[in-house]
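Undergrad: Attaching a predicted model along with its sequence, questions to come.
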Amino acid sequence: MTSVQGTAVDITTADGVADAYLAHPDDGLPHPGVVLYQDAFGLRPHLKSMADRLAAAGYTVLVPNVFYRYGRAPLFGLPEFIDPEARPEIFEEIFPVMRALTTELFLRDAGFYLQWLDDSPLVQEGPVALTGYCLGARLALLTAGGFPERIAAAAGFHGGRLATDAPDSPHLVAGNVTAELYFGHADEDASMPPEQQRLLEETLTAAGVRHRCEVYPGARHGYTQADTAAYDEAGTERHWAALLDLLDRTF
C-alpha cells in the first residue's frame, strides 16, 4: 500500500479563500490529479479518508470546501454518525447553503480549483479527473461541461437531479463534454428517478459522450458515505472498482 500524505491547503478564488484537503502519495513525485467533490454534508473526516484511499492508488486528490463562502469546514456541526431521519433539522441549515451555490458561482470557483492543481508540482501535466457524491455528482458533470479541455474523466455517484426540466439542469452541458463519464445511480433514490436516469442516458448518447450509467440495486442516496445511515458496503466497493477502472483507463 502506497504511503499517503494529507494536508490542508487554501485556494484563493475570485470571492475569497476556499479551504481544501489535499492527499497524495508520499513520494514527492507528480501524479494524475483528481478533484473529489463533496456531498451536502461537506468536507469532513470521511471524505478525507476517501481522498486518502484514492491517493494510495496513485493520484493527487483535492477536496475543496465548495461552501467556503459560509466559513471553513466543518460548517454544520454534524454528529460522527449522520442519520437525517433522526436529525431532520440538519437540512434546515444545509439547504440554504446548497441553494446559494448557483451554477454560475460554482463554475467560477471550479476554474480556480483546476488552476490550483495545474500549478501544483504534485500534479502531473495535462487534464485531470473528477469524482463527486450526491451534490458532488452534479458539480462533476457541470465541471466536465464547463472546462472540457481540462477534464479527461468524471464520475458521479448517487447524484440527484442530474436531468430535470430546470433551465440549468446539469445534463444540458452534455454537448460540451469531451471527458469519459461514469454514473452509479442509487436504486432507491427519489432525487434521481428512472425518468431522470433515462433522460441523462439519452442526452449523453445523443451528444456522443463516452459514458456508462449503472444502477446499484438496493442502494440508497448516499450509499458511499460510511458516516451516514445510507451507507451500503457492497455498493461502496462496487463504486471503488468502477472509479479506479475509469481512472486507470484515463491515465
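TA: Arrived safely, thanks for sending. Not measured: the values here are computed from a predicted model.
Undergrad: drop to CA atoms for contacts and neighbour counts, all remaining ones
TA: Noted.
Undergrad: Mind checking what secondary structure residue 187 has?
TA: With DSSP: H, G, I helix; E, B strand; the rest coil as the basis, residue 187 sits in strand.
Undergrad: Is it correct that it is in contact with residue 214?
TA: No: counting by Cα atoms under 8 Å, residue 187 sits too far from residue 214 to count as a contact (9.4 Å).
Undergrad: Those two: which has the busier surroundings?
TA: Neighbours per residue (other Cα atoms under 10 Å) separate residue 187 from residue 214, with residue 187 holding more: 19 against 14.
Undergrad: Contacts only, for that one.
TA: 215-220 (Cα atoms under 8 Å, 6 or more residues apart in numbering).
Undergrad: where exactly do the helices run in the stretch 1-150 of the chain?
TA: In the stretch 1-150 of the chain, the helices defined using DSSP state H, counting those that start in this stretch lie at 45-56, 90-100, 103-119, 135-146.
Undergrad: chain center to the longest one, what's the gap?
TA: In this case it means helix 103-119. 14 Å (Cα atoms, centre = their mean, to the nearest Å).
Undergrad: in it, what counts as buried?
TA: Within helix 103-119, the residues that count as buried by 16 or more other Cα atoms under 10 Å are 103, 106-114, 116-118.
Undergrad: dropping in the other structure now:
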Amino acid sequence: MPSKTLLIPTADGQADAFAVFPDRGDQFPGVLMYADGFGIRPVLREMARELAGHGYYVLVPNLFYRHGPAPVVELPEHIGEAARPQVMAQVMPLIHAHTAERVLRDTDAYLGFLTAQPEVGAGPLAVTGYCIGGLLAMRTAAAHPGRVAAVAAFHGPVGADGPDLFSKLTAQVHLGHAEGDLTPEALAELNQALDTSGVSYTSEIYPGTVHGFTMSDTDAFDAPGLNRHWDRLLPLLDRTLGQS
C-alpha cells in the first residue's frame, strides 16, 4: 500500500505528515486523522494503513511540527507505566502550547492540502482523532461544516469547548469514550448537550476501557475496545463518504 512522508505548508511553517492510500489507481475519499498526544509513531501508521485498506486516503499530520519533526518526543517502543510520567512531562507543554487559534490555522492548511492531493476525490471529507486529537477533530469539523461530513473522536476531551462547539457541527458524529474517563452521569449530560444542538450522533462508553484504549503501544490498550472502535468508525465513513 503506497505511503508518503509529506510537508504541508501552514501559516506558521511546514508540518510534516504521513499519508497512506490504496494501491489501486483511483481517487478516494479523504480522511484527516489526528494522533494522540504521543504523536506519529508506528501504531498510528498501522492504524492509518488499516483505515486506508478500506478505501480511504488517510493523512496524519504532526500536530507539534512547530517544535520539530515527528517524533517530537523520544518514545520507548512500549509506553508503559514506568515510562509514562517522563513522557507526559515532555508532551503536556506541547499540548498546552497548541492553542485553539493554532488548531484552526492548521486545520485550514491540512484540509486544503488533503483536498489538493491527486489521489483524493472531490467529495466530502472525514476527520477522526484520539485523545487530544479527538478534540481537534471536533474543532476541525465545527470550523468546516461544509467540507467535513463525518467526525469521530475516541477517548478524547470532546466536551472541553462546551455546547457552543456542538452547535456549529453539521457532520455526523461518533464519540467513543473510555469507561475510565466518563461516568454514566457525565455521558448523559454530554449527550443532552448534543441533543440540544441537533447533532446527528452516537456517543457511548466502551465497557472495560481506560483512557488511551485504542493504542496498542500503551498499557491502556484494550483489544475489544479497538475492535469496537473500527465497528463504529467504518460504517460512519461508509455512510457519509459514499463508500457503500
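TA: Nice, thanks for sending it over. The structure presented is a predicted model; accordingly, all values stated were derived computationally and were not measured.
Undergrad: Next, the TM-score between them, please.
TA: In this superposition the chains share a TM-score of 0.95, using TM-score structural alignment, normalised by the length of structure 2; 241 aligned residues with a Cα RMSD of 1.3 Å.
Undergrad: before we move on, back to that, of the contacts of residue 187 of structure 1, closest to residue 73 of structure 1?
TA: residue 220 (25.3 Å; Cα to Cα).
Undergrad: residues in contact with that closest one?
TA: Residues in contact with residue 220 of structure 1, defined by Cα under 8 Å, 6+ apart, are 158, 186-189, 230-232.
Undergrad: how many neighbours does the aligned residue in structure 2 for residue 172 of structure 1 have?
TA: In the superposition onto structure 2, residue 172 of structure 1 corresponds to residue 164 when matched by TM-score structural alignment. Using other Cα under 10 Å, the number of residues around residue 164 of structure 2 comes to 12.
Undergrad: Secondary structure element for residue 164 of structure 2, which one?
TA: helix 163-166 (DSSP states H and E).
Undergrad: So which bits of that helix are buried?
TA: Neighbour-count burial for helix 163-166 of structure 2 [16+ other Cα under 10 Å]: 165-166.
Undergrad: And the strands in structure 2?
TA: Assigned by DSSP state E, the strands in structure 2 fall at 3-10, 13-20, 30-34, 57-61, 125-130, 148-154, 172-178, 201-206.
Undergrad: that older thread, redo the contacts of residue 220 of structure 1 as a markdown table? Include distance to residue 52 of structure 1.
TA: Output for the contacts of residue 220 of structure 1, formatted as a markdown table (distance: Cα to Cα, whole Å):
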| residue | distance to residue 52 of structure 1 |
| --- | --- |
| 158 | 20 |
| 186 | 24 |
| 187 | 27 |
| 188 | 28 |
| 189 | 27 |
| 230 | 21 |
| 231 | 19 |
| 232 | 20 |
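Undergrad: any idea which of these has the most stuff around it?
TA: The most crowded member of the contacts of residue 220 of structure 1, judged by other Cα under 10 Å, is residue 158 (29 neighbours).
Undergrad: sorry, back to before: make CSV out of the helices of the stretch 1-150 of structure 1 and add distance to residue 176 of structure 1.
TA: Shown next, in CSV, are those (distance: least, Cα to Cα, whole Å):
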stretch, distance to residue 176 of structure 1
helix 45-56, 27
helix 90-100, 24
helix 103-119, 14
helix 135-146, 5
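Undergrad: closest to residue 30 of structure 1 out of those?
TA: Taking Cα to Cα, helix 103-119 is the member of those nearest to residue 30 of structure 1, at 10.6 Å.
Undergrad: Now that closest one on structure 2. Mean distance?
TA: The superposed helix 103-119 of structure 1 is, by mean Cα distance after the TM-score superposition for structure 1, a mean 0.6 Å from where its aligned residues fall in structure 2.
Undergrad: other SSEs contacting that helix?
TA: Counting contacts by 3 or more Cα pairs under 8 Å, 6 or more residues apart in numbering; DSSP states H and E, helix 103-119 of structure 1 packs against strand 4-13, helix 135-146.
Undergrad: longest helix of structure 2?
TA: helix 223-241 (DSSP state H).
Undergrad: Return the set of buried residues in that one.
TA: Residues 225-226, 229-230, 233, 236-238, 240-241 are the ones in helix 223-241 of structure 2 that count as buried (16+ other Cα under 10 Å).
Undergrad: coming back round to it: deepest-packed of the strands of structure 2, please.
TA: Compared across the strands of structure 2, strand 148-154 shows the largest average neighbour count, a mean of 29 (mean count of other Cα atoms under 10 Å).
Undergrad: In structure 1, which residues correspond to it?
TA: Going by TM-score structural alignment: strand 148-154 of structure 2 matches residues 151-157.
Undergrad: sorry, back to before: got a list of contacts for the helix holding residue 164 of structure 2?
TA: Applying Cα under 8 Å, 6+ apart, the external contacts of helix 163-166 of structure 2 come out as 138-139, 142, 193-194, 197, 199.
Undergrad: farthest pair in those residues?
TA: Top of the distance list for the contacts of helix 163-166 of structure 2 (Cα to Cα): 139 and 193, 15.9 Å.
Undergrad: thinking again about what came up before, of all the helices and strands packed on helix 103-119 of structure 1, which lies closest to residue 180 of structure 1?
TA: Closest approach to residue 180 of structure 1 among these (Cα to Cα): helix 135-146, 9.2 Å.
Undergrad: Rebuild the helices and strands packed on helix 103-119 of structure 1 as CSV, extending it with distance to residue 51 of structure 1.
TA: Below are these laid out as CSV (distance: least, Cα to Cα, whole Å):
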stretch, distance to residue 51 of structure 1
strand 4-13, 9
helix 135-146, 14
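Undergrad: still on that earlier bit, what about the helices of the stretch 1-150 of structure 1, which gets the closest to residue 182 of structure 1?
TA: Closest approach to residue 182 of structure 1 among those is made by helix 135-146 (9.9 Å; Cα to Cα).
Undergrad: Could you check that closest one and say which residues are buried?
TA: By neighbour count with 16+ other Cα under 10 Å, helix 135-146 of structure 1 contains the buried residues 135-146.
Undergrad: List the residues that contact the aligned partner of residue 30 of structure 1 in structure 2.
TA: Alignment note (TM-score structural alignment): residue 30 of structure 1 maps to residue 27 of structure 2. Neighbouring residues of residue 27 of structure 2 by Cα under 8 Å, 6+ apart: 118-121.
Undergrad: can you check residue 115 of structure 2 too?
TA: By Cα under 8 Å, 6+ apart, the contact set of residue 115 of structure 2 is 30, 121-122.
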